[in-house]
Structures are given as structure tokens and as C-alpha cells.
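Novice: model this:
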Amino acid sequence: MKNIAVIGAGTMGNGIAHTFAQNGFKVNLIDISEASLEKGLETISRNLDRMIAKAVISEDQKKDTLNNINTFTAIPEGVKTVDLVVEAATENTTLKIKIFEQLDAACQPHTILATNTSSISITQIAAVTQRPELVIGMHFMNPVPLMKLVEIIRGYNTSDAVTKTIMDLSKTLGKVPVEVNDYPGFVANRILMPMLNESIETLYNGVAGVEEIDTVMKLGMAHPMGPLQLADFIGLDVCLSILNVMYDGFKNPKYAPCPLLVNMVRAGKLGVKSGEGFYDYSESRKAETVAKQFKK
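Specialist: The predicted structure is shown next:
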């Protein structure tokens, strides 16, 4: 298995493409937007430069990594010769189902179809294909080139052979794969998102401010980043989407997203990606706390 396709050139997609390419795989990076592909390649190049500066890789390894990546704007052309597709599109069930219908029609019969979803049912996605035994979850952590964990999620029909193949493949990437079963949020987000949501509730209820909440969790619980800052880095829209998936899946009010989170997403305050969330990430006010919108 040496030929890989990655769907989506955003934060997760370009990180996944980078990781495979750096480990010698030929990668077809696919996105409907040429601008997104260019931005994705620029991000990969900058990240490789950081690795060179830290003496982790050489200039030649950077060139080899970039040479291993080809870009495409159409799924059929980009996936027709690959052995594995990793879908890393927006965390939207309807979109992912549409993509997997296209992949099932365009890929060779043996091709394994993986999704980087952080919460959506693998079984539901697999059900729209004619190869549910070849569909699996491959949930990388952000930033992909640095983070070791990969959640490997088995759908109801995922075969033992495919699971073993993807577990072994993850190890060749220098990752630590952990096999989990297909329930909303899997393990990582089933535990993480309620903590982030409760942190937002704590702010919403006026118990403490943004910096105070983050300081308590960093110094008191030894977290490297406070939960509100982490939510900003994940993307508040992504957090909301995952919480909604878990709330819909479990019908348990403990997963209901905080009204403040809902309002911030509606207002376009999405965190780092929009320049403002719980903190201000504009050039003039890097990581300053934003207080004005934290009202009931």
C-alpha cells in the first residue's frame, strides 16, 4: 500500500498528506478549490521548514516529501489508482455521505475507504457504499505531523483484515493506533467535548473569566493548554458540530451545547480560523482575551 488519496486540503487534510508523504507514500491531495490546494501545499512547506530548523529533517527530505504529493480538483481522477483514501472534509454528515458515494463509484474494488471524522458514525457512512467491510475511521489528532495518536474506529461491518491493515499502516507512519468501536464521539471527543462544553458553561454562568478558567486547568490539572484556548484552536464550529452529533446520538442532555457556544458560532466567532473566539488572534492583539461577547 503505497498510493494514498486524501480528500480535503484544510488543516487536517494537509497534515495527513504531509505525514504520508514524509513517510514515502505517494499522495494525491484532492480538493474542489485550487486555492485551497495551493494554501495546503504552502502550509506543508512551512511545516517542513520548521522541522528543518529543528534539525528533524534535511532539505532533501523536504524536497522528497513535496515531490510525493500531487494535487487534483476532481475525485474520480485523483482516486482511480490508489489503495487507500482518507477523507478529511468538513465535519458534516451530508457532505461526507456524498463524498463516500463518489468514492465507492470511482475507486478500485480493493481500495480501503477511511474517514478522519471525529464523531460521525462510520457505520452510517459505510452504509452508502457497496463495500462496508472496507470502510473504517482513521481519526488523526491535530497537528497531524506531531501528534502520535490515531483513533481507529471499526464500523459495524468493518472487517478484521482491514482493521489490522490500518492499524499496521498507522504504525509505519510513526503513530500509536488505538482501536475503538463506533459510537458517537468515539473515545477522544466523547471525553474531551463535554469538558470543553462545561468550561464554556462555567464562563457563561459567570463563575470565572476566560483566563481564570484556562489558568486553573493548566496549573491545577497540568493541561498544556486551557480548555477555552483549545476550543479556539479546534474551531468553535467544529466543537459545536461534534456536540450536536453526540447529543443527537445519545439523546442525553449532558451533551447539549452551551448557548454561548451556539451564539458565538452564529456570530462567526470560530476561534483561530476566524481571528477571534475566546481570544483575539488578530495581528495586533495576538491571543488577548475577548470579553465583550461573553454575556447571556
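
Novice: CA only for contacts and neighbour counts going forward, please
Specialist: Fine.

Novice: which stretches of the stretch 1-150 of the chain form helices?
Specialist: For the stretch 1-150 of the chain, the helices defined by DSSP state H, counting those that start in this stretch cover 11-22, 34-53, 59-67, 75-79, 93-106, 122-126.

Novice: just send the ones you listed back as CSV, with distance to S159 too.
Specialist: Putting the helices of the stretch 1-150 of the chain into CSV (distance: least, CA to CA, whole Å) gives the following:
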stretch, distance to S159
helix 11-22, 23
helix 34-53, 33
helix 59-67, 31
helix 75-79, 22
helix 93-106, 17
helix 122-126, 12
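
Novice: most packed of the ones you listed?
Specialist: Of all those, helix 11-22 carries the top mean neighbour count, a mean of 26, counting by mean count of other CA atoms under 10 Å.

Novice: what's that one packed up against?
Specialist: Under the contact definition 3 or more CA pairs under 8 Å, 6 or more residues apart in numbering; DSSP states H and E, helix 11-22 sits against strand 3-7, strand 26-30, helix 34-53, helix 59-67.

Novice: as CSV, those with distance to A17 would be great.
Specialist: CSV is the format used below for those (distance: least, CA to CA, whole Å):
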stretch, distance to A17
strand 3-7, 6
strand 26-30, 6
helix 34-53, 8
helix 59-67, 9
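
Novice: these: which one's closest to E91?
Specialist: Of all the helices and strands packed on helix 11-22, strand 3-7 sits nearest to E91, with 12.5 Å by CA to CA.

Novice: want to put them side by side, so please do this one too:
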Amino acid sequence: MGITTVGIVGAGTMGNGIAQACAVKGLNVVMVDVSDAAVAKGVNTVSGSLERLLKKEKITAADKDAALARILGSTHYDDLKGAQLVIEAATENHALKVQILQQLDTILAPEVIVATNTSSISITKLAAVTRRADRFIGMHFFNPVPMMALVEIIRGLQTSDATHDAVHAMAIALGKTPITVKNNPGFVVNRILVPMINEAFFVLAEGLATADDIDAGMKLGCNQPIGPLALADMIGLDVCLAVMDVYVAEFADSKYRPCPLLKEMVAAGRLGRKTGQGVYKY
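Specialist: Prediction:
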């Protein structure tokens, strides 16, 4: 089954980024969210991103117009019926994802592949709530999606070879570099990355150094392009906390306990760039 139309549930940061990555490669996109305002914001974000590429002369005006024309924004799940692949890119919340996946099951044809962009939730568990477990897979993009080359392809216990191969091939068609990983909390990248970010919050909370110096130390000493605290602000502190909570629940190991400072900042609504303040002000 060739993939020519991709459905995306969620027009937020990840959803609209995936929409852009697909549209610029010639795929038709249906991007669904719960409100007209959310959909409009997602489409406008794609337009702004493409405009920046146009100003840098990385695309032409015709490229921009063609990509935007391929994206249909909608609040109706029925508009996803023509897609061969639907990617769930909603908030990192298990109950919400289950609700979305079960709703998709009532709408999509049996042969349609459904992927989740989860960064930590079990693919096997999510597959089990669907009626297409063999055609369910994890497709974890990284933020910002249009710029980041990596896609983690995560197989659940039930995922078929055909589903894996189709999604793997699509990632390559998008110009991404896919890696195949086993289902496990956090998969590969976030299993390593988010505990490091959590440890940076412990270092900050203990007053060992300022946020600027912590980030400078990791950039200059470990050759990281961005420090862990600034990266947390980019990812979203709420997302980082949600991932650590998954680790605590799944591994039952105290080494994954979330830093109290991280929890407090999330409780205060200081989630990073998306709220204008996290570790840093924006």
C-alpha cells in the first residue's frame, strides 16, 4: 500500500511539524484538532516556518504555496478516511491517546496504519486497545520536526513486518533517518536524554551552578549544541516530567524520580518556551 495521504491528530508543535515535513515532500495531509482555533494556529505555524525557509532561499515561493495547499486543517475525524497512514500526535497522556486511538478505529478502514508519536508510552499497551494491533507502530519524531533528521520507529509486540517496513520507508521518503528500536519506556533517545535533563534540574536545585553555567558546561565540555536546561524549555517541562513519571511507574526504580524543582515549575505553569517562561524567560 503506497502512502500518498497522511492524517495527523493534533495540530500542536509536533503535529504541525510532521504536517510540514510531509507536505514539503509532496504528501497530502489532513491535520485534525479539537477546535478551529487550534487548527488555524497549526496551519499558521507551518506557514511561518515555510516563510522563514523562503527568506533563507531554501525553498521557492511556489514550493511554499504548494506545500500549504496540500494541508487540510479540520476538526472532523471523518476527514481522515482517505489517509493510508494516520499519526496520533496529541499530548503525552495515556488516557487521551487511548480515547483518540479507539475513535480512529471506528472511522478508518482496517488496512490503514496508525502510528503514535509518543515519546515514552508503551507501543504494545497502546496497540492492545486498538482493533489493528498488527498495523500499529510508534513513529517518534523530534522537535523541531522539519529540521531534525531522526525518527525512532518503535515496534510493539504485535507490529507486523509489513507495517514496520512501510513506515520505515516513509520516514526515508521524508528525508529522515529512521532507527528501529524495541518497545521500552523512553525507547532509546529519551531513555538517555530525559534522565540527563532531570539530573540537570537536581544540579540547579542544589545550587551547584547557575542555569547559564550548567548549560555552558554541557555545551563546551560535552560538545552539545544546546544545554540540558535550555533543551528542557524547548521540549516542555511538562513533557519532561511526564516522561520521568512513566519511568518511575514502569521501572519502579528510584533513580528515575523526578526532581522536585521540575515538578514545582510544572505546577507553577512555567513549562518553557510555549508559556514564555521555564528555566529561562522568553
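
Novice: so which of the helices and strands packed on helix 11-22 of the first structure gets nearest L169 of the first structure?
Specialist: It's strand 3-7; of these, that one is closest to L169 of the first structure (CA to CA) at 11.5 Å.

Novice: which bit of the second structure covers the closest one?
Specialist: Strand 3-7 of the first structure corresponds to residues 5-9 of the second structure when matched by TM-score structural alignment.

Novice: which other residues reach the matching stretch?
Specialist: 15, 18-19, 22, 27-33, 80, 82-90 (CA atoms under 8 Å, 6 or more residues apart in numbering).

Novice: and if you look at stretch 68-85 of the second structure?
Specialist: Contacts for stretch 68-85 of the second structure (CA under 8 Å, 6+ apart): 1-7, 19, 23, 26-36, 39-40, 43, 46-47, 86, 104, 107-109, 111-115.

Novice: filter those to the buried ones?
Specialist: With burial judged by 16 or more other CA atoms under 10 Å, the buried subset of the contacts of stretch 68-85 of the second structure is 3, 5-7, 19, 23, 26-33, 39, 43, 46-47, 86, 104, 108, 112-115.

Novice: circling back: post-alignment, the match of strand 3-7 of the first structure versus the first structure, mean distance?
Specialist: Stretch 5-9 of the second structure, aligned to the first structure and superposed, deviates on average by 0.6 Å (mean CA distance after the TM-score superposition for the first structure).

Novice: A161 of the first structure versus V178 of the first structure, what's the distance?
Specialist: For V178 of the first structure, the distance to A161 of the first structure equals 16 Å [CA to CA, to the nearest Å].

Novice: higher neighbour count, these two?
Specialist: Ranked by neighbour count (other CA atoms under 10 Å), V178 of the first structure and A161 place V178 first, with 15 against 11.

Novice: all strands for the first structure, in order.
Specialist: 3-7, 26-30, 69-72, 84-87, 112-115, 135-140, 149-154, 176-181, 279-280, 288-289 (DSSP state E).

Novice: got the ones you listed as TSV, with distance to L243 of the first structure columns?
Specialist: Shown next, in TSV, are these (distance: least, CA to CA, whole Å):
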stretch	distance to L243 of the first structure
strand 3-7	24
strand 26-30	28
strand 69-72	32
strand 84-87	21
strand 112-115	18
strand 135-140	17
strand 149-154	18
strand 176-181	18
strand 279-280	21
strand 288-289	24
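
Novice: ok, and the closest non-adjacent residue to P145 of the first structure?
Specialist: Counting by CA to CA, 6 or more residues apart in numbering, T19 is the residue found nearest to P145 of the first structure once chain neighbours are left out, at 5.4 Å.

Novice: should've said V135 of the first structure
Specialist: L113 (4.8 Å).

Novice: give the contact list for that neighbour.
Specialist: L113 of the first structure neighbours (CA under 8 Å, 6+ apart): L84, V85, V86, E87, F100, L103, L134, V135, I136.

Novice: what does L204 of the second structure give?
Specialist: Contacts of L204 of the second structure (CA under 8 Å, 6+ apart): T210, A211, I214.

Novice: wait, doesn't the last one sit right on A230?
Specialist: No. Under the criterion of CA atoms under 8 Å, I214 of the second structure lies out of contact with A230, with a separation of 9.9 Å.

Novice: so the equivalent of T71 of the first structure over in the second structure versus A11 of the second structure, what's the distance?
Specialist: Aligning on TM-score structural alignment places T71 of the first structure opposite G73 in the second structure. Distance, G73 of the second structure to A11 of the second structure, using CA to CA: 8 Å.
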